[in-house]
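Student: coords below, sequence missing:
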């Protein structure tokens, strides 16, 4: 029997780093691999470069004063500043607006609620609603595919228990999955960011995800666009989702799962 080889401190350190426990700890600290991080960073840089090219085409006097609104005060200033530009250069403004919204939705950057309010303030209910629903759906779609590519370790790291619950519910509602996904989109049961990231991981088909997003975002988008018309009277973003509004959203959402409940009732009878 061969005598055990003496390990140097360097070898011992390497063996310890390669142990299963060390690898698990490393994955908990850094959920994305180098390849995943490279894809995420590369996508972010490509989107950022495209966004900069779009904004650089705008008039210099308007471009230098543009910033993402972080409060209602910022939003009112932005509305006053961009109102004349939106009327004089509608195509360029809509291109910049859509690109910004999709960029923020794709990379989970907070603030799309302010852009939804801005759409109502500048374009009214009908045009504003079309813009918001289109951009929110497009941004959710790009987020879906990005998560499908590299999102699994990130979602498992951020929301492990919520992901398990979502996966079990999707499996239970597989026959009426579209109704269930519409319900989630309409109601604030789960954050939209989580739904965008987790859906490809729990095997929600893309056509179901797309249809549910397109339909389910209409009620909440309508509320925000309508609120944008009275931007001067709005005191806080929290006022958008008071008890009455939440009750209406849950009522509308319950209509989408009504076929599921009726089917279960017939089964038990």
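Tutor: Arrived safely. Just so we're clear, the structure is a prediction, and the values are computed from it rather than from any experiment.

Student: switch to C-alpha atoms for all contacts and neighbour counts from now on
Tutor: Will do.

Student: Okay, buried residues for stretch 90-102 please.
Tutor: Within stretch 90-102, the residues that qualify as buried by neighbour count (16 or more other CA atoms under 10 Å) are 92, 93, 96, 97, 98, 99, 100, 101, 102.

Student: could those be laid out in JSON lines, adding secondary structure?
Tutor: Formatted as JSON lines, the entries for those read as follows, by DSSP: H, G, I helix; E, B strand; the rest coil:
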{"residue": "92", "secondary structure": "helix"}
{"residue": "93", "secondary structure": "helix"}
{"residue": "96", "secondary structure": "helix"}
{"residue": "97", "secondary structure": "helix"}
{"residue": "98", "secondary structure": "helix"}
{"residue": "99", "secondary structure": "helix"}
{"residue": "100", "secondary structure": "helix"}
{"residue": "101", "secondary structure": "helix"}
{"residue": "102", "secondary structure": "helix"}
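
Student: ok, those vs residue 229, which is closest?
Tutor: Distance ranking of the buried residues of stretch 90-102 against residue 229, using CA to CA, places residue 97 first at 17.5 Å.

Student: how much space is there between the closest one and residue 172?
Tutor: Spatial separation of residue 97 from residue 172 under the definition CA to CA, to the nearest Å is 39 Å.

Student: swap in residue 93?
Tutor: 44 Å.

Student: Just list the residues touching the closest residue to residue 107 other than its chain neighbours, thanks.
Tutor: Distances taken as CA to CA, 6 or more residues apart in numbering place residue 143 nearest to residue 107, at 7.0 Å, with adjacent residues excluded. Residue 143 makes contacts with 105, 106, 107, 196, 197, as judged by CA atoms under 8 Å, 6 or more residues apart in numbering.

Student: got the buried residues for the helix or strand hosting residue 143?
Tutor: According to DSSP states H and E, residue 143 maps onto helix 112-150. Residues of helix 112-150 classed as buried by neighbour count (16+ other CA under 10 Å): 112-125, 128-148, 150.

Student: got another, please set it beside the one above:
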């Protein structure tokens, strides 16, 4: 077997629809060097490695925020300098950072990007409120591409972490669920980009699962990145535009999505939702049993 490169897209869990020995024996594909060592870790070792990496990353993000965000705040302002959990938190935090943002625009942006990417990389819930905060701080024209980049790049980081560290965990806890999807991915390999984008837009599988499972399904990094970029576009348009609107309100109680801008955004979202479906008009639901397709093919060959 040849050495595997970083761009190797062979499914790590084997081809469930094929007859290869790796599929029958439920053994991962062999890799050399560091990659082989990481594949041979136990689930506990994999979890500990993941935990250590998460602690290092989030400590670095915390220190970055601590050194770059304003320090001369009143006690009342300081209580709102925290991770936003709801609309009220977002509005108060955006007000506190408004004046500081004018003088330290790129420092605030760097802290926002680092926080967002870290949360996406380790599948930490709360990115929706960060997207709203992005709209409140940077407005729609900057906030939308910024949040799109953070979401897609953060997901790619999660993809990479899963590829290198999480195989033992995936093998033990997610194998059955991934095997159901793997046959559908293989069947759509010729139009993988459109099918993967279809999966990201539709709610068949949660985002965290797609981020973790994709490297083990043989989805190349470029397809993953750009498919994710399109897949998160509808949610990004809504949340960032909502944040830009929220910044103009006197009270979070006045917050509403029924604005002309959001209606336009809704139309755009519908188009984004329909586009991959039109491109995949013949695609089946990914949770359907793929065996029926192979049986039909067998009948055709039998008749021939």
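Tutor: Received the coordinates, thanks. The structure displayed is predicted, hence computed values, not measured ones.

Student: Give the aligned equivalent of residue 123 of structure 1 in structure 2.
Tutor: Matched by TM-score structural alignment, residue 123 of structure 1 corresponds to residue 138 in structure 2.

Student: Skipping adjacent residues, who's closest to that match in space?
Tutor: What sits nearest to residue 138 of structure 2 in space, not counting adjacent residues and going by CA to CA, 6+ apart, is residue 244, at 7.8 Å.

Student: which of the contacts of residue 143 of structure 1 count as buried?
Tutor: Of those, these count as buried by 16+ other CA under 10 Å: 105, 106, 107, 196, 197.

Student: Please compute how far stretch 140-152 of structure 2 lies from its chain's middle.
Tutor: With CA atoms, centre = their mean, to the nearest Å as the basis, stretch 140-152 of structure 2 stands 13 Å off its chain's centre.

Student: how close does that stretch sit to structure 1?
Tutor: Superposed on structure 1, stretch 140-152 of structure 2 shows a mean distance to its aligned partners of 0.7 Å (mean CA distance after the TM-score superposition for structure 1).

Student: neighbouring contacts of that stretch?
Tutor: Residues external to stretch 140-152 of structure 2 that are found in contact with it (CA under 8 Å, 6+ apart): 113, 116-117, 120, 131, 134-135, 137, 225-226, 228-229, 232-233, 236-237, 240-241, 244.

Student: Which elements pack onto the helix or strand hosting the residue nearest to residue 138 of structure 2?
Tutor: Here residue 244 of structure 2 sits within helix 233-246, counting by DSSP H and E. For helix 233-246 of structure 2, the contact count by 3 or more CA pairs under 8 Å, 6 or more residues apart in numbering; DSSP states H and E identifies helix 127-165, helix 260-279 as packing neighbours.

Student: Need these in a markdown table (columns: distance to residue 217 of structure 2).
Tutor: Putting those into a markdown table (distance: least, CA to CA, whole Å) gives the following:
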| stretch | distance to residue 217 of structure 2 |
| --- | --- |
| helix 127-165 | 10 |
| helix 260-279 | 20 |
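
Student: Residue 36 of structure 2 is nearest to which of the ones you listed?
Tutor: Counting by CA to CA, residue 36 of structure 2 lies closest to helix 127-165 out of these; the figure is 9.7 Å.

Student: Just give me how far the closest one sits from the chain centre.
Tutor: In terms of CA atoms, centre = their mean, the gap separating the centre of helix 127-165 of structure 2 from the centre of its chain is 8 Å.

Student: Give me the angle between that helix and helix 233-246.
Tutor: The directions of helix 127-165 of structure 2 and helix 233-246 differ by 140 degrees, with axes from the mean of the first three to the mean of the last three CA atoms, to 10 degrees as the criterion.

Student: Tell me, how many residues neighbour the aligned residue in structure 2 for residue 206 of structure 1?
Tutor: Residue 206 of structure 1 is assigned residue 221 in structure 2 as its aligned equivalent, the criterion being TM-score structural alignment. Other residues near residue 221 of structure 2 come to 18 when the count uses other CA atoms under 10 Å.

Student: Distance-wise, check the residue most central in space within structure 2 relative to residue 119 of structure 2.
Tutor: The central residue of structure 2, meaning the one whose C-alpha is nearest the mean C-alpha position (CA atoms, centre = their mean), is residue 155 at 3.6 Å. Here the criterion is CA to CA. By it, residue 155 of structure 2 lies 9 Å from residue 119 of structure 2.

Student: got it, and residue 273 of structure 2?
Tutor: For residue 273 of structure 2, the distance to residue 119 of structure 2 equals 25 Å [CA to CA].

Student: who's more crowded, those two?
Tutor: Neighbour comparison, residue 273 of structure 2 and residue 119: the larger count goes to residue 119, with 23 against 20 (by other CA under 10 Å).

Student: quick one: contacts for the equivalent of the more buried one over in structure 1?
Tutor: Alignment note (TM-score structural alignment): residue 119 of structure 2 maps to residue 104 of structure 1. Taking CA under 8 Å, 6+ apart as the contact definition, residue 104 of structure 1 lies against 110, 111, 112, 139.

Student: and the helix or strand hosting residue 104 of structure 1, how far from structure 2 on average?
Tutor: Residue 104 of structure 1 is part of helix 90-106 when elements are defined by DSSP H and E. After superposition onto structure 2, the mean distance of helix 90-106 of structure 1 to its aligned counterpart is 0.6 Å, using mean CA distance after the TM-score superposition for structure 1.

Student: Compute the inter-axis angle for that helix and helix 112-150.
Tutor: Inter-element angle recorded for helix 90-106 of structure 1 and helix 112-150: 60 degrees (by the same axes, to 10 degrees).

Student: what separates helix 90-106 of structure 1 from the chain centre, distance-wise?
Tutor: Computed by CA atoms, centre = their mean, the separation of helix 90-106 of structure 1 from the middle of its chain amounts to 15 Å.

Student: Likewise for stretch 255-269 of structure 1?
Tutor: From the chain centre to the centre of stretch 255-269 of structure 1 is a distance of 30 Å (CA atoms, centre = their mean).

Student: now stretch 166-182 of structure 1
Tutor: With CA atoms, centre = their mean as the basis, stretch 166-182 of structure 1 stands 19 Å off its chain's centre.

Student: Skipping its backbone neighbours, what lies nearest the corresponding residue of structure 1 for residue 165 of structure 2 in space?
Tutor: Residue-level alignment of residue 165 of structure 2 against structure 1, with TM-score structural alignment as criterion, gives residue 150. Setting aside the residues directly before and after it, residue 150 of structure 1 is nearest to residue 36 in space (CA to CA, 6+ apart), at 5.4 Å.
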